[in-house]
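Colleague: Fold the following, please.
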Amino acid sequence: MPTTLLIRKDRLADTRLREAPDTPLAEGQVRVAPETLALTANNVTYAAFGEQMDYWRFYPSGEDGWGIVPAWGFGRVVQSLHPGVAVGERLYGYWPLASTAVLQPDRLSAAGFREGSPHRAQLHGVYNQYQRCCSDPFYAADSEREQAVLRPLFATSWLIEDFLADNGFFGAKRILLSSASSKTAYGTAFFLARRSGLDVVGLTSPRNVAFCEGLGCYSRVLTYDALDTLPAGEPSVYVDFSGDAPFRRRLHERFQESLKHSAAVGATHVGHLGGAKGLAGPPATLFFAPAQSAKRAEDWGGAGFQLRLVAGWQDFLGHVRAKQWLTLRTHAGPQAAATQWQAMVAGQVDPREGHLLAWR
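Modeller: Model prediction:
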C-alpha cells in the first residue's frame, strides 16, 4: 500500500504514516516513485517555515494540522498519461516524502518540464522544475547519492556567497556563519574562503568545533558562548543557518550598527526559533535562494547562469570527495524515514553524515 509521511505542523517531531491507495491519473498526468531522497536540515527548514514560505502547499496533505515535507532527489516514472514523458524515465526534482507523486508536466523540453498543477501555479518556479537525468548537466551516475544530499544545499550556499559578493559584502570583511557544521553553512564558507581578505568565522557547539576546523574553510571556529571574544566594532555580516532567536538577539546586541547585514537562511535549532522584531542594528532579512537565482539568470542569461552553477558544483564536489567530508547513510522504508526525521528535528545527526531515504 502506498505510504506518506505526515508531519504535525505545530510539533515537527510528531509524525504519522498514512496508507492509502493511489488515485487514478487524469489525462496529461504522470505518476513518479521517489527512489533516492535526501533528508537534511534543509527539510527541517522547509517545515519550520512551511506556512510563511508556502512549502506545505507543494504536496497538500488534505488534513488540517498535518503537512507533507518536500525533499530533493531522484524518482522514476511508473505510470504516464502524458505523451512527452515515458514510463521508466528518471527525474531529479522536488518530491513528497511518500511512495508516489502525481505530476502534471507542462512546458516540456529535452531537459525536463515544469510541474503545471493548478495548486502550484503561484509557487516559485525553481521548485516546480523537474530535470531529465539523461540530459541534466549536473547528473553523473557515480555521484547520484552525493547529488541527492548536496545539490540543493550547494545551490543555496553558492547563491548566498554570490548574493553577498553582489552586494559588496555590505562593506564588511568579517562574515559570521552560525550552525557552522551544517552542510549549507560549510558550502557557503567553502566559496567565501576563495575570496581574498575575508575573515570567515564559523559559530558552532563545542562538540562540532573539531569537525568545523577540519573542514579547512573557516578562518576560525568559535563556540556560541565565545561570541564576546570578537571585537564588536568591526563591520560584520551575519548569515544565520540556525534560526536560534535568543542567540541572534545576543549577536545583534553585541555588534549593533557594526552589523551591516543579517541574513536568515535556516532553522537547524528548531527548539529556539522565534521572532526577529526589535533587533539592534539591521533587521534580520530572509534570504530566498530562488530570488538570487532569478536575478542571476537575468544578469547572465539562463545558459550563462547554468554554466557557472555547474562549474561551482563540480569544484565543490571534488573538494568534498578529496577531503572525505561526507559519509552517506541510507534508510530503507517509511518507518526508517520517520525515525530519521525525528532525529533530524532533534539535532541528533552527525555532521559528517548525509542521510538518504530509499522509500521502497
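Colleague: rest of the way, CA atoms for contacts and neighbours
Modeller: Will do.
Colleague: residues of stretch 133-148 that come out buried?
Modeller: Buried residues in stretch 133-148, counted by 16 or more other CA atoms under 10 Å: 133, 138-139, 144-148.
Colleague: Closest one of the residues you listed to Glu213?
Modeller: Nearest to Glu213, judged by CA to CA, of the buried residues of stretch 133-148 is Glu146 at 22.2 Å.
Colleague: What is the burial count for Gly214?
Modeller: For Gly214, the neighbour count with other CA atoms under 10 Å is 12.
Colleague: I meant Asp225, not that one.
Modeller: Asp225, neighbours per other CA under 10 Å, totals 12.
Colleague: And it, how close does it get to Tyr238?
Modeller: Distance, Asp225 to Tyr238, using CA to CA, to the nearest Å: 16 Å.
Colleague: cool, Arg145 as well?
Modeller: Distance from Arg145 to Tyr238, by CA to CA: 31 Å.
Colleague: now do Phe49
Modeller: Per CA to CA, Phe49 is found 20 Å from Tyr238.
Colleague: More neighbours: those two, which one.
Modeller: When Phe49 and Tyr238 are compared on other CA under 10 Å, the one with more neighbours turns out to be Tyr238, at 21 against 16.
Colleague: in what helix or strand does that one lie?
Modeller: strand 236-240 (DSSP states H and E).
Colleague: ok, and what's touching that strand?
Modeller: 169-170, 172-179, 248, 255, 258-266 (CA atoms under 8 Å, 6 or more residues apart in numbering).
Colleague: can you check stretch 4-14 too?
Modeller: Contacts for stretch 4-14 (CA under 8 Å, 6+ apart): 15-19, 47-48, 50, 61, 65-69, 96-99, 334, 337-338, 341-342, 345-346.
Colleague: I'd like the distance between Gly73 and Leu39.
Modeller: Taking CA to CA as the measure, Gly73 falls 9 Å from Leu39.
Colleague: Need the overlap of contacts for these two.
Modeller: Residues touching both Gly73 and Leu39 (CA under 8 Å, 6+ apart) are Val149.
Colleague: Name all residues that make contact with the spatially most central residue of the chain.
Modeller: Closest to where the C-alpha atoms of the chain average out (CA atoms, centre = their mean) is Asn42, at 3.8 Å. Shown in contact with Asn42 (CA under 8 Å, 6+ apart): 153, 266-267.
Colleague: Would you mind putting the buried residues of stretch 133-148 into CSV with secondary structure and distance to Ala185 alongside?
Modeller: Formatted as CSV, the buried residues of stretch 133-148 follow (DSSP: H, G, I helix; E, B strand; the rest coil; distance: CA to CA, whole Å):
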residue, secondary structure, distance to Ala185
Cys133, helix, 27
Phe138, coil, 21
Tyr139, coil, 23
Glu144, helix, 22
Arg145, helix, 20
Glu146, helix, 17
Gln147, helix, 17
Ala148, helix, 17
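Colleague: Please give the structure of this sequence too, so both can be compared:
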Amino acid sequence: MADEIPTVQILDKKNYFQQALVPFPDALPYPPLGPSSLRLRTSVLSLTVNNFTYAALGSLRNWWDVHPLPAGTPAPYNDSARYGRISAWGYAEVLESTVPSIPRGSHLWGYVPLGTLAQDLAVRLHDALPDQVFVTDAYRQHVMPIYNRYFVYAPSSDRRDAIARKEDAVAHDAILRIMHATAFLMADFAFSSSASRVVAPSPGPADADDDANNAWTAKDADLSGATVLVFAPGSKAAVIFASLLARRKGEAEGRPRRIVGVSSEASRAFVQRTGVYDDVLLTSAVDPVAAVAAAAAAKADSGSGSRRRVVVFDFGGRAGVGPRWAAKLAETHPANELLFVGVGSEVLDPSVVSQVAASLRQTPPYPATRASVDDMRRRVMKNLGEEWYWAEEGRSWEQFRDRGIEGLGVSWGEGMQDVIKGWDRLARGEVLPSEGLVYKL
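Modeller: Down below sits the predicted model:
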C-alpha cells in the first residue's frame, strides 16, 4: 500500500458537489521529515452532513485552510482561489516521526484530510495530557483549536488491530465522536441542571469581556418541565443530545417535560427506533402550535410540571423548517417562554449558501442563540479545568462508543474510490439517517 500512487479529493469551492480524485505520482519517495514532526496518512474517515457544512461555510470559518492544496497539485486544480480540500474526522497512521514519544505505527484521532497522500505536521506535546498533541504549523494557527488537537494512540494500544478489523467502535469514533462532543457540551453545560456548570452556548470573545457568557444564566439553561423540540432529530448529534437529556431523572435533574423529535416522513421510522424521544411529530404538520400543544400535554413522567416553556433545537432541519415553526410558536409564546437554538445545518446546495449565510446575520422575531462548540469548550475549561474537562468528555463518550446509536447501521467502504462514491450519494440526498458512512484507506 505504501508504494501505491497517492490520491486526494479536490473540490470546486463554489460547487462542492463537484469533486475530482487527483493522483500525485511524483510524491514518492517522501522527503526527509522535519524536526518535531509527524508524517501522517489517513487510515479511517467518515462522511456526514458536516463535511458539506465545512465546504459550504469553508471560507467564512477557515475550513479550507486546514489542509491546503498539496505542493505539486496539477493544473487546473492548483488554483487555490477556485479549488480546495475539506477534511473529515477519523484516524491517521504515523508513517514517520521525529517526536520520540510518538513512534512510527501510532495512530492519531482528529481532523484528517480526504486522501492517501501523507502530510507532514509539526506538533508539540500537551503539557499535562500525554495522549494529546497540537499542530504548530503557522498556516493553521488561525483555525479553531479543536482542528489542531489530536489524540494519540500508541502502537501497543488496541487501535491498530481494531482498525484492521474494522470494528464498530472504530467506526463510531469516526462517525459519532465529534457529534458526541457537541451534544455533551450542550446537555452537560450550556443546558445543565447544575448552576455551577452552566456556560453560554453562543459565540463570544476569549477574554474577560465575554458578554455572551456573562449574560447566560442558570434560568436560561433550565430545561426542567419544558417542551424540547428537536429538528433533524435523526442527525447523530441530535440523537446523542436527546439521549443525554432523556437520562435525567425527573425535573429535579432538569429533565424536560417532553423531548419531541420533529421529523420528515422519510426519517420518522429511524427517529422512533432510536428510543430517545418521548414523541415524534412530522414537519408537515399543518398547525405547529396545535401539534406542540398536544405533544406537551402528555407528561414525560409523574414529576413533570406544567411549564409552558418551549426550547427549539435545530440540528439542520431541511428548508428552514425549524425557524418557521419557531416563528409560529412566537405568536402564542411570550419571549420568556420560547428559545430557538441553532446547532447544525442540512446539506446545503451551493446555490443557496449566500442566502443561508445572510440569514444567520438577521435577527429573528423570537429569542434565539447559536451553539458554538469551540466557545462552549473554552468556557468550561476556563471554569473547571482542561484536564477535568477531557476526563469528563472521555467518560461520557465511552458510554456511547461501543453501542453507538440504536438503529444506526455502519457501512464500511474501502479506498478513495468508495469515498468519492459516498460523497456523491450524500450530495444527491441518498444517505438516510440510519446509515453511517465510514471508510478504511
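Colleague: Give the buried subset of the contacts of strand 236-240 of the first structure as a PyMOL selection command.
Modeller: Buried residues within the contacts of strand 236-240 of the first structure, by 16+ other CA under 10 Å, are selected in PyMOL with:
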select buried, resi 169+172+173+174+175+176+177+178+179+248+255+258+259+260+261+262+263+264+265+266
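Colleague: Which ones among the contacts of strand 236-240 of the first structure map onto helices?
Modeller: Applying DSSP state H to the contacts of strand 236-240 of the first structure, the entries found in helices are 248, 255.
Colleague: In strands, which of the contacts of strand 236-240 of the first structure appear?
Modeller: For the contacts of strand 236-240 of the first structure, the ones inside strands are 174-177, 259-264, with DSSP state E as the criterion.
Colleague: rewinding a little: is it possible to mark the buried ones in the contacts of stretch 4-14 of the first structure?
Modeller: By neighbour count, with 16+ other CA under 10 Å, the contacts of stretch 4-14 of the first structure hold 15, 47-48, 50, 61, 66-69, 96-99, 334, 337-338, 341-342, 345 as buried.
Colleague: Can you give me every residue that contacts Gly34 of the second structure?
Modeller: Residues near Gly34 of the second structure by CA under 8 Å, 6+ apart: 98, 122.
Colleague: which residue lines up with it in the first structure?
Modeller: The equivalent of Gly34 of the second structure in the first structure is Glu27 (alignment by TM-score structural alignment).
Colleague: helix/strand/coil for that match?
Modeller: At Glu27 of the first structure the chain is in coil, as set by DSSP: H, G, I helix; E, B strand; the rest coil.
Colleague: Output the longest helix belonging to the second structure.
Modeller: Longest helix in the second structure, counting residues (DSSP H): helix 386-401.
Colleague: mean shift between that one and the first structure?
Modeller: In the superposition with the first structure, the average deviation recorded for helix 386-401 of the second structure is 1.9 Å (mean CA distance after the TM-score superposition for the first structure).
Colleague: Kindly name the residues of the first structure that line up with that helix.
Modeller: Using TM-score structural alignment, helix 386-401 of the second structure lines up with residues 302-317 of the first structure.
Colleague: So what touches that stretch?
Modeller: Residues outside stretch 302-317 of the first structure that contact it (CA under 8 Å, 6+ apart): 137-138, 151, 154-155, 158, 187, 190, 296-297.
Colleague: can you tell me how far the equivalent of Val310 of the second structure over in the first structure sits from Ala141 of the first structure?
Modeller: Matched to the first structure by TM-score structural alignment, Val310 of the second structure sits across from Ser236. For Ser236 of the first structure, the distance to Ala141 of the first structure equals 41 Å [CA to CA].
Colleague: cool, and Gln29 of the first structure?
Modeller: Per CA to CA, Gln29 of the first structure is found 27 Å from Ala141 of the first structure.
Colleague: what residues are up against the alignment partner in the second structure of Ser182 of the first structure?
Modeller: Residue correspondence to the second structure (TM-score structural alignment): Ser182 of the first structure is matched to Ser235. Counting by CA under 8 Å, 6+ apart, Ser235 of the second structure touches 315, 433.
Colleague: What of the one 5 residues further on?
Modeller: Contacts for Ile240 of the second structure (CA under 8 Å, 6+ apart) come out as 179-180, 183, 405.
Colleague: again with Glu406 of the second structure
Modeller: Glu406 of the second structure neighbours (CA under 8 Å, 6+ apart): 273-275.
Colleague: 7 Å - rerun?
Modeller: With contacts defined as CA atoms under 7 Å, 6 or more residues apart in numbering, Glu406 of the second structure is in contact with 273-274.
Colleague: What segments of the stretch 151-300 of the first structure are strands?
Modeller: Ranges of strands in the stretch 151-300 of the first structure, per DSSP state E, counting those that start in this stretch, are 174-177, 199-204, 220-223, 236-240, 259-264, 284-286.
Colleague: and which of the contacts of Asn42 of the first structure is nearest to Met1 of the first structure?
Modeller: Met1 of the first structure lies nearest to Leu153 out of these, by CA to CA, at 31.9 Å.
Colleague: Which residue, other than its chain neighbours, is closest to the residue mapped onto that closest one from the second structure?
Modeller: Taking TM-score structural alignment, the alignment pairs Leu153 of the first structure with Met179 from the second structure. Counting by CA to CA, 6 or more residues apart in numbering, Met179 of the second structure lies nearest to Ala237, which is 4.6 Å off, once chain neighbours are set aside.
Colleague: Pull the residues that contact stretch 159-167 of the second structure.
Modeller: Applying CA under 7 Å, 6+ apart, the contact partners of stretch 159-167 of the second structure are 153, 170.
Colleague: just stretch 109-129 of the first structure next, same as before
Modeller: Outside stretch 109-129 of the first structure, the residues that reach it (CA under 7 Å, 6+ apart) are 58, 93-94, 103-108, 130-132, 135-136, 290.
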